[in-house]
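1. Generate a structure from the sequence data that follows.
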Amino acid sequence: MERRTFIKAGAIGTAAAALASPAIAQDKRQWKMVTAWPKNLPGPGVAAQSLADRITTLSGGRIEVKLYASGELVPGPGVFDAVSEGTAELYHAVPAYWGSKSKGILLFGSQPFGLRADEQFGWLMHGGGQELYDEMYGRFGIKPFLCGNSGPQWGGWFRDEINSAQDLKGMKFRTTGLASEMMSKMGVAAQAMSGPDMFQGLQTGALDAGEFIGPWTDSALGFYQVAKNYYWPGVGEPSSAEECGVNGDVYAELPDDLKQAVSFACESLYNPVWTEYTTKHAISLQSMVNEQGVIVKKFPDDVISEMGKAAGEVIDELRQDEDELVKRITESFVSYRDSVGGYMTYADNGQMNARAQVLGY
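-> Below is the predicted model:
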């Protein structure tokens, strides 16, 4: 089966734009959005285009956002710097890609054994996370917003079966963010690369295994063609937040109503993106199992235990980081995780466990 290709969507003009008064026309801004994704990649590529369209719509056309996919204007790994330096006005990516800037950034996207999608948003909106997010990204001249989430990611695609934590040692494995720190502590050679590059790595043997997102996106990239063993749970990323970063000077000069339009475009997209991932992950997993021969496997208990020990070491190191802001971010995350996690024992976890007992009625 050939790997899926992604078709460039055409932009559609409106009659209203042509009828705009000179004063309104002069108030228009044309923004370049650079992304870390191939054009229209199911999941993040689709979400990026949705965000560009939503900002344009909610601003009444006063901000026209044109999307440039990875490599069209700058390489995917370069979108943070492009916005920081003013080459583009905004980007769509994930915080897990910016650990070289500061380890503290990584907590805003995903954390091993950390926050679920709803908890991640709750931390930022109601647990003090957004203020810390702003403070950290402000160092680089960027105003950050969460704008979506993949939900629980998967453990990864493995060419060979995993029977114990020992089997992971020396393995060449694609992952990013704090998950890569966790895996490295287990003796894994963690490597960061794009989804298409991960496919090539698995195909050529340069990689033994790797994780990207989840069934919807992973099936589109064709990983099942080169590795049939699909492992869960993805404890390295219980969720993965997508973000929009806007050049700080560009954002600051906006009138208040346009600042609100940008902010609400991001905030209002979080739940639709997350629930679309969840819905299409479920459909895609069933299709891969029934039609592509994918073998779904659970990580052995000792693998999960060793991952937990390694993740604890990663968090301990962040708590002792020489950067005072990284320490504050880490303590805020841990405090929120423990508080909400304790409640979830009775709430969501209780409901899911109860439902599993009677599933099939």
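2. C-alpha from now on. contacts and neighbour counts both.
-> OK.
3. how about the strands in this protein?
-> 29-35, 63-68, 90-93, 142-149, 156-158, 172-174, 189-191, 209-210, 229-232, 241-247, 295-298 (DSSP state E).
4. Which elements pack onto the fourth one?
-> The one in question is strand 142-149. Using 3 or more C-alpha pairs under 8 Å, 6 or more residues apart in numbering; DSSP states H and E, the elements in contact with strand 142-149 are helix 129-138, strand 241-247, helix 248-252, helix 256-292.
5. ok so, going back, for Thr345, which of the strands of the chain is the nearest?
-> Comparing the strands of the chain against Thr345 with C-alpha to C-alpha, the closest turns out to be strand 229-232 (20.9 Å).
6. other SSEs contacting that closest one?
-> For strand 229-232, the packing partners by 3+ C-alpha pairs under 8 Å, 6+ apart come out as strand 156-158, strand 295-298.
7. Check which residues of that strand are buried.
-> 229-232 (16 or more other C-alpha atoms under 10 Å).
8. In contact with Asp301, which residues?
-> By C-alpha atoms under 8 Å, 6 or more residues apart in numbering, the contact set of Asp301 is empty.
9. Export the buried residues of strand 229-232 as a markdown table, with columns for distance to Ser102.
-> Output for these, formatted as a markdown table (distance: C-alpha to C-alpha, whole Å):
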| residue | distance to Ser102 |
| --- | --- |
| Asn229 | 34 |
| Tyr230 | 31 |
| Tyr231 | 30 |
| Trp232 | 29 |
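10. picking that back up, would JSON lines of the helices and strands packed on strand 229-232 with mean neighbour count and distance to Ser263 be doable?
-> Formatted as JSON lines, the helices and strands packed on strand 229-232 follow (neighbours: other C-alpha atoms under 10 Å; distance: least, C-alpha to C-alpha, whole Å):
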{"stretch": "strand 156-158", "mean neighbour count": "24", "distance to Ser263": "33"}
{"stretch": "strand 295-298", "mean neighbour count": "15", "distance to Ser263": "39"}
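11. For these, give me TSV that also has distance to Asp249.
-> Formatted as TSV, the helices and strands packed on strand 229-232 follow (distance: least, C-alpha to C-alpha, whole Å):
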stretch	distance to Asp249
strand 156-158	39
strand 295-298	47
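12. Quick one: closest of those strands to Leu359.
-> Of all these, strand 295-298 sits nearest to Leu359, with 19.9 Å by C-alpha to C-alpha.
13. another one to check against the first:
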Amino acid sequence: MNRRRFVAGAPLAAAAATTLAAPAIAQTMPELRWRMASSFPKSLDTIYGAGEHVAKRVAALTDNKFQIRTFAAGEIVPAFGTVDAVQQGTIECAHTASYYFVGKDPTFAFDGTVPFGMNFRQLNAWLNAGGGHEVMREFFEGYNIVSLQAGNTGAQMGGWFRKEIRNVEDLKGLKFRIGGFAGNVIQKLGAVPQQIAGGDIYASLERGTIDAAEWIGPYDDEKLGFNRVAPFYYYPGWWEGGLNLSLHINKAKYDELPAIYKETLNSACRDATIETMAKYDAQNPPALRRLLANGTQLRPFPRDVMQACYRATFELYDETAAANPRFKKVYDHFKAFRDTQLQWFRVAENSYDSFVYLMQAQEQQAPAGGQPRR
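-> All right, here's what the predicted structure looks like:
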């Protein structure tokens, strides 16, 4: 045996073995081509980008065997037509916010966000460790849909108004573009909710077809140009403490997937949730500074408005639960978890945050070289 030839050939043999192994594994994976309809405009690299992120991760993790092509709102399906398209199997999946479909059943809202509900971390805990996914899965089966968590915006702003909101009376007759269950709440207080897709809000606000509009927060709102047609920017968005975005998948198509592709989709969606939340947290602060520098007038909602909305919200929850057993089942589970979360966050998270915010404010007010006020 020629020892030199054996040693010299060893790396080549190893490389050959590696080359042969990869295709053997790849051959067991079917090639799939799916279409994903988004409910969001392509101009928003954050919320629309979350769907793109899922598609890119799925392709990367499957060596391009499983590819999902993403389409913006209106390209193949209207922004608010995605549930019907997924349910009927017209498309394999859609990236959307489930609360858009409360007109079909208000229970959809719990998969997105509800007024005075939970923030991102609390909702994430309910869905992934508190049984939320399980109770929602049963609901979605009635629509032939599997829903996966695929992004979050965090707490949102209260929207753009052409006129100031000074009290509850100012809500009466107000034509307000607002998403989800909150539309029912403000209607209870005399406002007129409008459901308008993100890409169409600016034109409606500019023409005066609507008096106010909420979308997400400074980064996206600046991109859509709302500050050019409405001067007053209100906070907080009491109806969106943390909007969960979802990938709706046709259940039959999902069930057909190999186990490795199902896990790939789940992994990509979890990654998109972290990525999207990070983008909003990084990009909203500088965007807000730019808006204020350009003349935006920042306003908190008056206390009596917040209190009236809070009371109307929980009255409406009780009324809806009494009339809709699907809503009641999810609401009871959701509210029990929310109550324990609020108790815990009030002790640890909120007390920590409140102290840090107070100290920062005092330091900013202290004279140069002086000590912050105690």
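14. Gly49 of structure 2 -> structure 1?
-> For Gly49 of structure 2, the aligned residue in structure 1 is Val46 (criterion: TM-score structural alignment).
15. Trp37 is in contact with its match, correct?
-> No - in this structure Val46 of structure 1 lies outside contact range of Trp37 using C-alpha atoms under 8 Å: 9.3 Å.
16. So those two - more neighbours on which side?
-> For Val46 of structure 1 versus Trp37, neighbours defined as other C-alpha atoms under 10 Å are more numerous around Trp37 (25 against 15).
17. That one: what's it in contact with?
-> By C-alpha under 8 Å, 6+ apart, the contact list for Trp37 of structure 1 reads 44-45, 69-70, 76, 93.
18. neighbours of Val7 of structure 2, just the number please.
-> Neighbours of Val7 of structure 2 using other C-alpha under 10 Å come to 11.
19. Distance of it relative to Ala13 of structure 2?
-> As judged by C-alpha to C-alpha, to the nearest Å, Val7 of structure 2 and Ala13 of structure 2 stand 10 Å apart.
20. list residues touching both of those two?
-> Common neighbours of Val7 of structure 2 and Ala13, using C-alpha under 8 Å, 6+ apart, do not exist here.
21. closest one to Asp256 of structure 1 among the helices and strands packed on strand 229-232 of structure 1?
-> Of all these, strand 156-158 comes closest under C-alpha to C-alpha, at 43.5 Å.
22. mean shift of that closest one relative to structure 2?
-> Superposing on structure 2 places strand 156-158 of structure 1 at an average distance of 0.5 Å from its equivalents, by mean C-alpha distance after the TM-score superposition for structure 1.
23. give the contact list for the nearest residue to Phe121 of structure 1 once chain neighbours are set aside.
-> Take Phe121 of structure 1 and drop its neighbours on the chain: the residue closest to it by C-alpha to C-alpha, 6 or more residues apart in numbering is Leu146, 7.7 Å away. By C-alpha under 8 Å, 6+ apart, the residues touching Leu146 of structure 1 are 121, 241-244, 266-267, 270.
24. and Leu146 of structure 1, what pairs with it in structure 2?
-> In structure 2, Leu146 of structure 1 lands on Gln149 (TM-score structural alignment).
25. Please apply the same query to Gly71 of structure 1.
-> The criterion is TM-score structural alignment: under it, Gly71 of structure 1 has Gly74 as its aligned partner in structure 2.
26. Without its sequence neighbours, what residue ends up closest to that match?
-> Computed as C-alpha to C-alpha, 6+ apart, the closest residue to Gly74 of structure 2 that is not its neighbour in sequence is Ser39, at 7.9 Å.
27. tally of neighbours for the equivalent of that neighbour over in structure 1?
-> With TM-score structural alignment as the criterion, Ser39 of structure 2 lines up with Ala36 in structure 1. Residues near Ala36 of structure 1, counting by other C-alpha under 10 Å, number 25.
28. Check Gln307 of structure 2 too.
-> Residues lying near Gln307 of structure 2 (other C-alpha under 10 Å) number 12.
29. Quick one: map it onto structure 1.
-> Counting by TM-score structural alignment, Gln307 of structure 2 corresponds to Ser305 in structure 1.
30. Give me the distance between its match and Ala206 of structure 1.
-> Distance of Ser305 of structure 1 to Ala206 of structure 1, given as C-alpha to C-alpha: 27 Å.
31. again, but for Ser102 of structure 1
-> Taken as C-alpha to C-alpha, the span from Ser102 of structure 1 to Ala206 of structure 1 is 28 Å.
32. where along structure 2 do the helices fall?
-> 3-26, 47-61, 82-88, 120-129, 132-141, 182-188, 201-207, 218-224, 251-256, 259-293, 303-323, 325-347, 349-365 (DSSP state H).
33. Most tightly packed of these?
-> Neighbour counts (mean count of other C-alpha atoms under 10 Å) averaged over each of the helices of structure 2 peak at helix 47-61, with a mean of 23.
34. Average offset of that one relative to structure 1?
-> Aligned to structure 1 and superposed, helix 47-61 of structure 2 gives a mean residue distance of 1.4 Å (mean C-alpha distance after the TM-score superposition for structure 1).
35. what sits up against that helix?
-> 36, 38-42, 64-70, 72, 95, 150-151, 153, 247, 264-265, 268-269, 271-273, 275-276.
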